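K.L.:
Build me a structure from this.
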Amino acid sequence: MNNPLIQSIEKRRTQYALGTALPISEQETTALIEAAIRLAPSSFNSQSSRAVILYGDESREFWSIAEAALRKIVPAEAFAPTKTKIDSFAAGAGTVLFYEDQDVVKGLQEKFALYADNFPVWSEQASGMAQFAVWTALSDADVGASLQHYNPLVDAEVAARWNIPASWKLRAQMPFGSNEKPFGEKAFMDDAARFKVFGTTSAAEARVAA
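P.N.:
This next block holds a predicted model:
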């Protein structure tokens, strides 16, 4: 499909083989991440998404915290694959920590009581869209990334280490860096099992009619 946005989305892939040689500067990377989050949609324009961007030693410190936390719960004899995975994240140029500000959520619940039960759900949706926007923007700039979830295992120590506001809730982590390996083929399930379209001429019928 010859659509720039779809082409950018298609380019977004999970990259575990990360390096530190970013194709753009750290300043440009930061600006890209901030713009993607700023422009991502949120319910009631709540702008509840927050981010902490770590580079170099700061990023590696985060993954050291994650490794130490995992060592407490993963049996020593089974830890080697976990260590390899954590090392691959730490090998990148940086990490984005995605948060949702719970004070914003609570404020909306109080202001719009009718929708109170929905605001936590909508906050999670906003976070997902922010993560997707950042991931797509990074991949469009040839920066590799993956999405990880070591919360809530690391939450307390990370909050103390980087002075995170108490109302910020950690939702995901995105290690990023240079693409050190090519991507493999991505498999897709059959469209017929995934989509239903009503009230318009289907593509197959259109071809027959033509």
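K.L.:
Every contact and neighbour count from this point should use C-alpha atoms.
P.N.:
OK.
K.L.:
which parts of the top helix by length along the chain are buried?
P.N.:
Scanning the chain for the longest helix, with DSSP state H as the assignment, gives helix 119-140. Across helix 119-140, burial judged by 16 or more other CA atoms under 10 Å covers 119-120, 122-124, 126-140.
K.L.:
gap between the very next helix or strand once past it and the chain center?
P.N.:
Going down the chain from helix 119-140, the next helix or strand is strand 143-145, by DSSP states H and E. The chain centroid and the centroid of strand 143-145 are separated by 11 Å, computed with CA atoms, centre = their mean, to the nearest Å.
K.L.:
How many residues are close by the closest residue in space to residue 102 that isn't next to it in sequence?
P.N.:
In space, and not counting its chain neighbours, residue 102 is closest to residue 167: 5.1 Å by CA to CA, 6 or more residues apart in numbering. Close neighbours of residue 167, defined as other CA atoms under 10 Å, add up to 14.
K.L.:
Also residue 109?
P.N.:
Residue 109 has 17 neighbours, counted by other CA under 10 Å.
K.L.:
residues contacting it?
P.N.:
Taking CA atoms under 8 Å, 6 or more residues apart in numbering as the criterion, residue 109 is in contact with 115, 116, 117, 119.
K.L.:
show me where this protein has helices.
P.N.:
Using DSSP H, the helices of the chain run over 4-11, 26-39, 56-71, 80-90, 102-111, 119-140, 155-161, 203-209.
K.L.:
One more, please, to line up against the first structure:
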Amino acid sequence: MLSSAFLQAVVGRRSVYQIANRSPISDQEIRHLVSTAILHAPSCFNSQSTRIVLLLKEEHRKFWDNASNILKAKIGEDAFHGPTEQKMKGFRNGYGSILFFEDPEPVQALADKFPAYASNFSIWAEHANAIHQYILWTALSEHGLGASLQHYSPLVDSMVVEQWNVPAKWELKAQLVFGEPTGSAREKECLSVEDRILVYGE
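P.N.:
Have a look, this model is predicted:
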């Protein structure tokens, strides 16, 4: 039995691909969720290296129009048409996208300061970035938005830098697409808990 709203939100978070260009919460509330995640998500040595760009409405659609054009030029018209084109249109149909980046400067500063751990800081930064992604994915779900996490780097990196004045040094990691759900999540098959957890001391 779930004992907290947090665990219920964890269970409720799923990949939802059928979304519409609507949101049950205001833009200000969405921005508040993003601000809360960026302020309170943990990071190694409190490095705070995650960066976020929030794209709403027309800016969101501009991103997916540009991404579609780049992808079409990369793989060719014939390969693009069909399932790939429909998938990209599905993302465009959403209300917004959250772009997650890493700023390498704080990570490199830690590597210089603690050379014994230098090879680990980029790995730990990836962990922190993923925590930001998970917090916002779960929070959007809890507020009635469907979302899915996408990865179109490095294909779209230069386009993002040019279109939204993003520092070229920032490294794009993922794109969280969201909108009002128009369909349910796919059925999820879970592997056995017993095969995935070892417990000692009970």
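K.L.:
elements contacting the longest helix of the first structure?
P.N.:
Helix 119-140 of the first structure sits against helix 4-11, helix 26-39, strand 49-55, strand 94-101, helix 102-111, strand 143-145, with contacts defined as 3 or more CA pairs under 8 Å, 6 or more residues apart in numbering; DSSP states H and E.
K.L.:
right, so these: which one is the most enclosed?
P.N.:
strand 143-145 (a mean of 28; mean count of other CA atoms under 10 Å).
K.L.:
In the second structure, point out the residues matching that one.
P.N.:
Mapped onto the second structure using TM-score structural alignment, strand 143-145 of the first structure covers residues 145-147.
K.L.:
Over to stretch 98-110 of the first structure?
P.N.:
Counting by TM-score structural alignment, stretch 98-110 of the first structure corresponds to 100-112 in the second structure.
K.L.:
cool, and stretch 3-17 of the first structure?
P.N.:
Under TM-score structural alignment, the match for stretch 3-17 of the first structure is residues 4-18.
K.L.:
what sits against the closest residue to residue 29 of the first structure other than its chain neighbours?
P.N.:
Distances taken as CA to CA, 6+ apart place residue 138 nearest to residue 29 of the first structure, at 7.6 Å, with adjacent residues excluded. Shown in contact with residue 138 of the first structure (CA under 8 Å, 6+ apart): 29, 32, 33, 144, 145.
K.L.:
Go again with 10 Å.
P.N.:
Contact analysis of residue 138 of the first structure by CA atoms under 10 Å, 6 or more residues apart in numbering lists 8, 12, 24, 29, 32, 33, 36, 132, 144, 145, 176, 177.
K.L.:
swap in residue 73 of the first structure?
P.N.:
79, 153.
K.L.:
So it versus residue 193 of the first structure, what's the distance?
P.N.:
Distance of residue 73 of the first structure to residue 193 of the first structure, computed by CA to CA, to the nearest Å: 39 Å.
K.L.:
Residue 102 of the first structure now?
P.N.:
Per CA to CA, residue 102 of the first structure is found 37 Å from residue 193 of the first structure.
K.L.:
OK, contacts around the residue positioned nearest the centre of the first structure?
P.N.:
The first structure has residue 131 as the residue nearest its centroid, 3.4 Å off, counting by CA atoms, centre = their mean. Residues near residue 131 of the first structure by CA under 10 Å, 6+ apart: 33, 36-37, 40, 49, 51, 96-98, 125, 137, 147, 171-174.
K.L.:
Quick one: map it onto the second structure.
P.N.:
Aligned counterpart of residue 131 of the first structure in the second structure: residue 133 (TM-score structural alignment).
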